[in-house]
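Undergrad: Please work out how this folds:
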Amino acid sequence: YGIDYSISGHLLFVNNQRSNLVSPLPSNHTNSLNITLQKVLNKQKYHFLSRIAFDWIHELLYWTDDTSIEVISIHRPSLRYVCVENSFDVIRNVAIDPLESLIIWIQWQESGDNDKIMRSSQAGTDVKVVVDYDLKYSYAFTLDVNSKTIYWIDSQLYTLSSIGYFGQNRRTIAKSYDLFSSSYRMDFFADYIYWTNDRHNAILRTHRTGSNGTKRFVVFKANVSIDAIKIVDKTKQPMIALNRCLNANCTHLCLPSGVQSFMCLCPSIKYYDYSAQEKCRSDDISKIMDEQQKPDVKHIADIVGEWGKWQFQLITFCFILWGVAAVNNMGYSFMAYDNDFWCSDVPPDYQFNLVCDRKHFASFTQTAYMLGYAVSGLIFAHYSDKYGRRPTCCGPKYRADISILGGIGWVLGYAAVPGLALWLQDYRYLLFVSLLGLGSMMVWYYFMFESPRWQITNGQTDRAEQTLRKALKINGKSDENLKQQLTELSAYLQEMQSHEKSVKNHTILDLVKTPALRKITFILWYTWIVNALLYYGLSFNMSDFGGNFYITFLLSGIVELPSQLLSALMLRYIGRCKLFGFFMLLTGVSCFAIIPVERDWIKVTFALIGKFGVSSSWNVMAMHGPELYPTVLRQRGLGAASVVGRIGSITAPFMKNLAATNGLALVMGLYGVLMLSGTVLVQFLPETKGREIPDTIEEAERAAYPTKVKHIKNKTNF
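TA: Alright, predicted model coming up:
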């Protein structure tokens, strides 16, 4: 059975699966509306109905039949629309929050993977994943529309859990085999969660916070299993939102598609009777046709494949480029190598005279290099959009692996620096080798394919076709349908460009205008600066800890290899904030541990642990940062953080001078304080693991600060 009700309409909707009918049970059977609705619903015979949900503001009745979610208006029940359709998984339960214009449902994975809790607008647009991990067998769930919270029971994990509509604040309220192993129906009212339990043939209750633990409160006990539960109270259907369809003037169906928006729709194609006298407007019917004929090609990988020889060539280039870049970047540690000196013995012809009162110029060479990084990033980011760039066109499945490969290339280049410096013994030769490597990459770059996506968006469709034909040939794929695929991809990219133009009114100031984004921005700026400062501060100045500089520098590079692999693995299982904080804490503690130590090998060991920690922290930050900003501000947010973070890398070379003047303990103490402060700050960032990335500023704000409405405590009515 499935049941729902309308307080204002005095209607109780009942789904009897034995007869596969949805029937309203009116309080007044003489009401013509109720009689008409019952006749139509009985005539339609909606088969295999699992659950029903009623929108009390727009008076819409939703239901699921395992493969789809459909809707009718109770005033025009013959017009039927499919909001959500899924041919692969099973949709078992559905709920509606008309205040937020949301459909929320549980989707069973028949493949055996984790189940999912999904959401979309009431028109079926903007489908998002709310939960997709640690969800095994969930049938019972319910909503608290006041606090915007989803509650569900997992009958396989034996847990009662909750999460916000937008994926925030997930928590396990209680765990008990006895209470939750056979529970398939539930509801929420005031501060309590109610659910049925087939083991006890009872309705049970617990506090929403889990404050009473797994203590069982039996509200009602029967001699047979209880098939459905619904608490009826006017506070559960607040009329505090406007009916978005009140003055919509739609010819057929009107469905809310947002908090302040609606969509005029025709009945779904498979249910539409074209012989009827009343025709749906052509522009409305075209919306449905467009929805059903959306292009399948949205990415270059949809044409050339997710992986092949073409992508391998591109990845090989990136792998080697990262290695060469590391030689050029980290080689400055040996080009301005610190020498022991006595100022009274400096020869007059000593080259560059980078000692005594001019010793800070050695650090300035590295600072100038880092400053060039910041400036070049701003310049080339602009011109790459204007004149093109070379792509890495793989599928989403391989993007994380490619990121790891690039990191490994950097580590190998980093580790090669001390060997080259020891072999060449002259900064000119070392500089020449690094420039020779970069020059070779520039020649190789010239023969690389241009980005087909960039070519399409800049009107070079013919060139894009040539590029894709070559890619298909290299990957051993047919180009028979290339023209059609290219047309679909062009249409999709044009649609995306139109969307991007609509959000271009956002500026960098939007990063600090709202509370959640302001907090995220300032914390990210701080952590970016601190991580850059410690990464380069430890890397450039390994000689401060004693031992052979060639060996310690080599070890500081090699230690990044387990950092790359381990941080990528841990990100799959541990929350971003916890992992971010852990690695920053590890780095800070390691820096403090160096201060009292006198033996060089112990100092070097703690320095290497700190280097591992800050490298891992950087990897987590690179993953967490993009997930924190909404789509409309993501590039601006990350670009601003990257530029601000250069303050740390520009300052890092002068830490050697500070240590020489005031002692190593001061620098390590400074590092430790900065990292421990960051450990605390990152705990105030929203957790994003397994959660949907926000698209708009409003979604980002709601995810960080969900609406808190005081529950009205009242007597429960059954």
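Undergrad: From here on, just use CA atoms for contacts and neighbour counts.
TA: Will do.
Undergrad: quick one, what contacts Ala607?
TA: Neighbouring residues of Ala607 by C-alpha atoms under 8 Å, 6 or more residues apart in numbering: 538, 542, 545, 590-591, 594.
Undergrad: do the same with Leu571
TA: So Leu571 contacts 579, 620 (C-alpha under 8 Å, 6+ apart).
Undergrad: any idea which helix or strand carries Ala53?
TA: If you go by DSSP states H and E, Ala53 is part of strand 51-55.
Undergrad: name the helices or strands packed onto that strand?
TA: strand 2-6, strand 60-64, strand 90-97 (3 or more C-alpha pairs under 8 Å, 6 or more residues apart in numbering; DSSP states H and E).
Undergrad: now for the second one, which elements pack on it?
TA: Under the contact definition 3+ C-alpha pairs under 8 Å, 6+ apart, strand 60-64 sits against strand 51-55, strand 68-73, strand 90-97.
Undergrad: repeat for the longest one
TA: When contacts are defined as 3+ C-alpha pairs under 8 Å, 6+ apart, strand 90-97 sits against strand 51-55, strand 60-64, strand 68-73, strand 102-108, strand 138-144.
Undergrad: want to put them side by side, so please do this one too:
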Amino acid sequence: MSGVGEILKTVGDFGPFQRRLVLLTLIPCLSVAFHQFCQLFMVVDVPHHCNTSWIRAVGPNLTEEEQLNLTLPRDAEGSYEQCSMYSPVDWDLDSIVAYGLNATEECSSGWVYPSAQPPSLLTEFDLVCDRKELHDIAQSVYMMGLFLGSMIFGPLSDRIGRRPVILISVFLQGLFGVGIALVPHFYVYMAFRCVVGASVSGITMTILALATEWIGVSSRPKAVLSSHCCFAIGQMILAGLSYSIRNWRLLEIAGSAPIFAFFFSIQLLPESARWLVTKGRIEEAKKALQKAASVNKRAIPPGLLEQLKPETQTKSGGTLDLFRKKHLRKVTLIMSCAWFVNSLVYYGLSLNVTNFGLDFYLTQLAFGAVEIPARVGCIFLLQWFGRKKTQAVLLVLSGLVCLIITGIPEDQPVVTTILATIGKFTASASFSTSYVYAAELFPTVIRQTGVGLCSMLARVAGIVAPLIRLLSQYHRAIPMAIFGSAPVVGGLLCILLPETRGTDLADDTGDGCSPAEVCENANSSSENGHRKGKDGGQDNDDTKTTYF
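TA: Model prediction:
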């Protein structure tokens, strides 16, 4: 045992030092929320039709209505077709008027949009008709960036530290986020969004690890979920920003540039003392702990600090270490599945914000607002019911709501939106539980690798979610049926996981007993009113204190 846990109890579980650390995470969380969903408001559907200016060469005095009437076919409802036009001919105007045009073709010279429409991704890059699917593909490319970020920054954080990875990720997000507003081509836009997605993964995963490793067990969920509440506030801010700034390039700058304010507080961002100890950097860990104690106005007994020693032959863990031991293999497989299905239902609902039938700015505002009580309520759910029950029940509920939506008629948008909001509530609370639960299940030496692997699976779900939406062209209920059935299965699997409520963090994969055994022992002892220390020390009476 490295002894960091005992020293942190002396330093303080959630003093001014830890509260300052949580506050430092707020700006990145606001920016993360913007990048997750901003594209939905940059591709606003507007009336459009094929560019048929070719007829102006033979009829320069035609009115706009006459031009459209001669060059565009009409659909069954009598409106002009948006994706087809009559094939150009080399006749004179009188012949065209007398005989009309019959042969049709797809738009060959671009599209025409309302002149008063502010620039959007749709109008600037023609994301209509046969290019319409590029919208969902671009969202999947962003999710691919999240996947790559999970694969890169998780292990990197376990190797070079939490603080450097956070700073690198924040810098990349700000640089490429602002760069998106300057791109000349849509494919460059997708490439930049991919980099931003990678940086988002680096920020969310590493901030989670840093907060988890500095904050005591009793306050850990409150701290982690506070940043999640800030993410929800960011979604609400996005609704207001997108409503007031309709130019997509200005909107991108407004949402990306504030992240640079984070660099004014670089000196206040600490490195994880737990990580420093696992790397054998004991003196740096002592200085970090002494600084935390000083900010919290506490004193660490010199003898306790001198007992701080690294684990024997401690080394960085890798992805294979997650599968070598039976208890870690079970945790890894089930948590990866839970993150996958949770992400699938969360993004399945979030990315459908424009398709529920009501004003999507208000729907986004509701989606953001409902996440705040979901995140806050999750704190009490984790306290009352523990991690395992909360994770399982919330996943099952979010899936059942989506399955119910499949049976709601299209002419009931209010009912659909209300159910989607409930689904977003349960999916958000479940996601918050996943972050706390996964961080507690994996030991310090491979915590970021384990959480990174889970996050990678979640990002795979994020990549798939926009593509699943394309199945609605075959039947509108297919996407929601998939989004609903997957989390039900994942929730049932979570019953097999151990409980971690009230247990200290494991530092090494070779600790005295497996995390599952530690959790089970903690649960049985807490039921009797006592919790036994991880090192087999004396029991601490906590019958009057509820631990998270």
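Undergrad: What would you report as the TM-score here?
TA: Here the superposed chains carry a TM-score of 0.63, computed using TM-score structural alignment, normalised by the length of structure 2; 399 aligned residues with a C-alpha RMSD of 3.7 Å.
Undergrad: The helices and strands packed on strand 51-55 of structure 1 into TSV, with extra columns for mean neighbour count and distance to Arg636 of structure 1?
TA: Formatted as TSV, those follow (neighbours: other C-alpha atoms under 10 Å; distance: least, C-alpha to C-alpha, whole Å):
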stretch	mean neighbour count	distance to Arg636 of structure 1
strand 2-6	22	46
strand 60-64	24	40
strand 90-97	24	33
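Undergrad: Export those to CSV and append columns for distance to Tyr139 of structure 1.
TA: Formatted as CSV, these follow (distance: least, C-alpha to C-alpha, whole Å):
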stretch, distance to Tyr139 of structure 1
strand 2-6, 12
strand 60-64, 13
strand 90-97, 7
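Undergrad: Settle this for me: Ala362 of structure 1 is touching Ser333, isn't it.
TA: No. With contact defined as C-alpha atoms under 8 Å, Ala362 of structure 1 does not count as touching Ser333 (9.7 Å).
Undergrad: Give me the number of neighbouring residues for Leu681 of structure 1.
TA: Neighbours of Leu681 of structure 1 under the rule other C-alpha atoms under 10 Å: 19.
Undergrad: That one -> structure 2?
TA: Applying TM-score structural alignment, one finds that Leu681 of structure 1 aligns to Leu493 in structure 2.
Undergrad: Quick check: that match vs Trp339 of structure 2, distance?
TA: To Trp339 of structure 2, Leu493 of structure 2 is 12 Å away according to C-alpha to C-alpha, to the nearest Å.
Undergrad: Could you do Ser227 of structure 2 as well?
TA: When Ser227 of structure 2 is compared with Trp339 of structure 2 (using C-alpha to C-alpha), they lie 18 Å apart.
Undergrad: for Gln67 of structure 2, same thing?
TA: Distance, Gln67 of structure 2 to Trp339 of structure 2, by C-alpha to C-alpha: 54 Å.
Undergrad: So which of those two has more stuff around it?
TA: More neighbours surround Trp339 than the other of Gln67 of structure 2 and Trp339, with 28 against 18 (other C-alpha under 10 Å).
Undergrad: For Gln494 of structure 1, find the nearest of the helices and strands packed on strand 60-64 of structure 1.
TA: strand 68-73 (29.9 Å; C-alpha to C-alpha).
Undergrad: residue range for the closest one in structure 2?
TA: Taking TM-score structural alignment, strand 68-73 of structure 1 hits no residues over in structure 2.
Undergrad: outside of that strand, which residues touch it?
TA: Against strand 68-73 of structure 1 from outside (C-alpha under 8 Å, 6+ apart): 59-64, 78-86, 91, 94, 253.
Undergrad: Equivalent analysis for stretch 447-464 of structure 2, please.
TA: So stretch 447-464 of structure 2 is in contact with 139-144, 146-148, 150-151, 153-155, 157-158, 201, 205-206, 209, 317-319, 322, 332, 335-337, 339-344, 347, 438-439, 442, going by C-alpha under 8 Å, 6+ apart.
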